[in-house]
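1. How does the following fold in three dimensions:
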Amino acid sequence: MHSPSEAAAVPLTSPATNGTFCPQSRRRFVLIAAILASALGFIDGSILAIATPAIRVNLGASLAEAQWISNAYALTLSALILAGGAAGDRFGLRRAFVTGIALFIVASLACALAPNALVLIAFRAVQGIGAAIMVPGSLAIIAKAYPKKERGRAIGIWAAASALTTALGPVVGGFVLSAFGDGIWRAIFAINLPLGLISIYLLLAKVPADAPTEKRSLDLGGAALATLAFGALAYGLTSMSATGEGHMAGPSIAAGVVLLAVFIAFELRQREPMIDLNLFR
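-> Got it, this is the predicted structure:
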């Protein structure tokens, strides 16, 4: 028999949470929110490939600008995704995940209202920043919410749903563009608003906050250098095929190589680097 004081010291939630931050009754909300948030990024990417010709016509974008509507998003996503994952460790997965979703849907709304190609490119880059926080957070919060014996099934459901939304993207995009005309491309971005808001509601209203796991730095300097280096390289490579901009290809590629070397030197000096370069040994 335990004394009353000993019984009071036992956490009441321990059987329900089973070693995770989330009670069993709330875990389905984590999974639904993660699936909806992942769908935001996957649907955008797959539908946008179909909608690019319509965007070019509607906004009068050049070939190079059309390439950068996709490149800007991919660049910030790939360069910042490691820093985005570290944000979940530092601030808590739920908080970082909600922040990434919120930034993504605000940028999506701005993309839907973009008056020209340059504004669209700028907000696509902001979308990529939100996705860099959101994408690693979607898988990580599932892993943290579910106990080990249930985690594989939950991740399998999430992966299957993500694959389905990616496959359906071009089909839905092609049907909508054919049925409603070129101007409907703005709805591709606007649809992110209700999906994102539902995800945020579920996370804030139905899922408890998790504690940060470690107080590691985010290495924002390394993230900025990586973005500039890969951005310069991408700009140089796309300039090679762009009419009237071929003269910028060489200087841009050279600048990208120099910035990449600076990034490597910077990472070697960091106590908590974004990329542990020892892994490449």
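
2. Please count neighbours and contacts with C-alpha atoms only from this point.
-> Noted.

3. what are the ranges of the helices in the protein?
-> 4-9, 14-17, 27-59, 63-91, 93-112, 117-145, 148-180, 185-190, 192-206, 220-239, 249-269 (DSSP state H).

4. CSV please, covering those helices and showing distance to L279 and mean neighbour count.
-> Listed next are the helices of the chain as CSV, based on distance: least, Cα to Cα, whole Å; neighbours: other Cα atoms under 10 Å:
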stretch, distance to L279, mean neighbour count
helix 4-9, 44, 9
helix 14-17, 35, 14
helix 27-59, 28, 21
helix 63-91, 14, 21
helix 93-112, 25, 24
helix 117-145, 20, 24
helix 148-180, 26, 15
helix 185-190, 38, 20
helix 192-206, 35, 18
helix 220-239, 17, 20
helix 249-269, 12, 17
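
5. Tabulate these in CSV, adding columns for distance to I275.
-> What follows is the helices of the chain, written out as CSV (distance: least, Cα to Cα, whole Å):
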stretch, distance to I275
helix 4-9, 42
helix 14-17, 33
helix 27-59, 24
helix 63-91, 8
helix 93-112, 20
helix 117-145, 15
helix 148-180, 25
helix 185-190, 32
helix 192-206, 29
helix 220-239, 9
helix 249-269, 7
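
6. State the distance from the residue nearest the centre of the chain to L40.
-> In the chain, the centroid-proximal residue (Cα atoms, centre = their mean) is A131; its distance is 1.6 Å. Using Cα to Cα, to the nearest Å, A131 is found at 9 Å from L40.

7. Kindly report the same for P170.
-> Counting by Cα to Cα - P170 and L40 are separated by 14 Å.

8. Please apply the same query to G92.
-> 21 Å.

9. repeat for W158
-> Distance from W158 to L40, by Cα to Cα: 13 Å.

10. likewise P23?
-> Counting by Cα to Cα - P23 and L40 are separated by 26 Å.

11. Likewise for A154?
-> From A154 to L40 the distance is 19 Å (Cα to Cα).

12. I have a second one here; can you model it like the first so I can compare?
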Amino acid sequence: MADVAADPGNVRLGTGPGRWILLATVLGSGLALLDATVVNVALPAIADDLGADITGLQWTVNAYTLTLAGFILLGGSLGDRYGRRRIFLVGVVWFAAASVLCAVAQDVGMLVVSRGLQGVGGALLTPGSLAIIQASFAADDRARAVGAWSGLGGIAGAVGPFAGGWLVEAAGWRWVFVLNVPLAALIVLVAARHVPESADPEAGGRFDVLGAVLAALALGGTTYALTEAPSGHARPAVVAAAGFLGAAAAAGFLAVERRRGRRPGGDAPRPMLPLEVFGSRQFSAVNAVTFLVYGGMGVMFFLLVLHLQVVGGFSPVAAGAALLPVTALMLLLSARAGAVAQKVGPRWPMAAGLLVAAAGMLLVGRIGAGASYARDVLPAVTVFGLGLSAVVAPLTATVLATARSRHAGVASGVNNAVARAAGLLAVAAIPPLTGLTGGALRDPDAFADGFGVSMAVCAALLAAGAVLTLLTVSDGALHVAEGLHCEPQARSHCSVGAPQLQPEPETVPDTGDGGHAEDGHARERRGGGHGGGHGGGPADGHGDGGGAGKAG
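-> Reported below is the predicted structural model:
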């Protein structure tokens, strides 16, 4: 346990302790990322083995996203209060146990429940991986550490679908989940031995558990109604009740968060989502664009791997490898796109990128039976990847730049949650609306028709995002926005599942509340040194207590 004694906030990246910390955090975030990408490749095999229809596959994907999106902000706050390493390890063990339940599932219902439990584990470990880096490394090493964490995570995202396809083909879909167990054991061993514990000594007040539960009920009720209404599996009265519950929970969530935001202090729960963060019109606009973009992307990633196997006759390995060009282009071009956006403003690069990505989606929709990878798939996903590479890094940087500095962390967490909620709701709604219901998996012609219409709808969502960007996003958004005088920089890689959780800048002057500017070192001394960008730290509304260097 020698390295655990390392002083949080003073670990150097090039040392042995620094490398161990980076390994633990990369493996932890990669655990959740790999599972999310690999499961999509395994969906046709799951359907064949468990007799699932497309509604069952929607729930297999959405159950995980639902609990992850609903509890990720709360998960970060638990780490601040009780120790980031401790909650990270709880999340890893929880995730592994749920993976075992997935692997032994005897029917679709058991698999869906187990996937929901996996999402809870993901909500505990995902924010913790970046928070540990922010809390552990010395201030002048944090930017490089976060960059390494991000780049290595991109490699995991590239390898995941290919490895998943190979596992499905060679050993069966259950091994996709079994693989998580030894990986989780390695993470626990490394983290318990080499990662120092850290917490926010100023984390106080009660948790906003009611807010988290209402958010999960809002997403769950709405998702159930959207998924089950066209399938005919559930009675109309049950579907209507679920839709009403989702709407009522959403209204209740907003009311609870507004009330708690107006009565800060004392032992009262602090809001999980301070609604004042939406006081910036630019921030609200960019999150609306995020919702459209990630909704369309979520449906494409859900359906494309299915389509290639059901209609195109691709093997799981070939289908899993089909999206490798997208990840490769993101790795190569995201940072450059962010740099361009910082020079000329995010408005035109984002709008142009969205239109190119929409054109790529239309090309994807033309992939049919007997498709050739080189002739049909590669050009389509390359065009889509080029467009996406121009969008995601500027979008993420603009989200950070258009929120007040004291909300830098919660702004990142909100944007991440918006993206996940968009994918969740779009995967629930769009396939049934385009005819992909019931037994479409066993009718390649019907699936091909529904897939083409789905891609057209998703392309329209991206085009709408381009129009909204041109109408609402300012060219100066990355330079000076409502008291935040910094220029957030792009990572070398941005996740396609949701925007990466971000640390806050090292120096974030903000006098909007009458206070004085505070540099990163002062906040390190005051609060424990983690950047709020993991999406959980300041989610309870209090100061994040850490200064992170700009991640470049």
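
13. Superposed, what's their TM-score?
-> Once the chains are laid over each other, their TM-score by TM-score structural alignment, normalised by the length of structure 1 reads 0.87; 263 aligned residues with a Cα RMSD of 2.0 Å.

14. Might one say that the residue nearest to the centre of structure 1 is in contact with V98?
-> No - between A131 of structure 1 and V98 there is no contact under Cα atoms under 8 Å: 11.0 Å.

15. Overlap of the contact sets of A131 and L40 of structure 1?
-> Between them, A131 of structure 1 and L40 share no contacting residue under Cα atoms under 8 Å, 6 or more residues apart in numbering.

16. Which stretch of structure 2 lines up against stretch 110-117 of structure 1?
-> Using TM-score structural alignment, stretch 110-117 of structure 1 lines up with residues 101-108 of structure 2.

17. Just the terminal-to-terminal distance for that stretch.
-> 12 Å.

18. gap between it and the chain center?
-> Distance, stretch centre to chain centre, for stretch 101-108 of structure 2: 25 Å (Cα atoms, centre = their mean, to the nearest Å).

19. cool, and stretch 199-215 of structure 2?
-> That offset, for stretch 199-215 of structure 2, works out to 21 Å (Cα atoms, centre = their mean).

20. what's the aligned residue in structure 1 for L34 of structure 2 in contact with, if anything?
-> Counting by TM-score structural alignment, L34 of structure 2 corresponds to I43 in structure 1. Counting by Cα under 8 Å, 6+ apart, I43 of structure 1 touches 165-166, 168-169.

21. roughly how far apart are the counterpart of F263 of structure 1 in structure 2 and A123 of structure 2?
-> Taking TM-score structural alignment, the alignment pairs F263 of structure 1 with F253 from structure 2. Look at F253 of structure 2 and A123 of structure 2: by Cα to Cα, they are 19 Å apart.

22. And for G75 of structure 2?
-> Shown here: G75 of structure 2 relative to A123 of structure 2, a distance of 6 Å by Cα to Cα.

23. swap in P8 of structure 2?
-> Counting by Cα to Cα, the gap from P8 of structure 2 to A123 of structure 2 is 23 Å.

24. Check T290 of structure 2 too.
-> 20 Å.

25. just W173 of structure 2 next, same as before
-> 24 Å.

26. same deal with L386 of structure 2?
-> L386 of structure 2 is 30 Å from A123 of structure 2, by Cα to Cα.

27. Could you do L27 of structure 2 as well?
-> Taking Cα to Cα, one finds L27 of structure 2 at 15 Å from A123 of structure 2.

28. now swap in L462 of structure 2 and tell me
-> 28 Å.

29. How about V176 of structure 2?
-> 20 Å.

30. Then A139 of structure 2?
-> Distance from A139 of structure 2 to A123 of structure 2, by Cα to Cα: 26 Å.

31. again with G409 of structure 2
-> 16 Å.

32. One more: G261 of structure 2?
-> 23 Å.

33. Same check on A47 of structure 2?
-> On the measure of Cα to Cα, A47 of structure 2 and A123 of structure 2 end up 27 Å apart.

34. Likewise for A463 of structure 2?
-> Applying Cα to Cα to A463 of structure 2 and A123 of structure 2 gives a distance of 31 Å.

35. Am I right that G220 of structure 2 is in contact with T65?
-> No - with contact defined as Cα under 8 Å, G220 of structure 2 and T65 do not form a contacting pair (10.2 Å).

36. Give the equivalent position in structure 1 for L183 of structure 2.
-> Match for L183 of structure 2 (TM-score structural alignment): L195.

37. ok, its match - contacts?
-> Contacts of L195 of structure 1 by Cα under 8 Å, 6+ apart are 36-37, 40.
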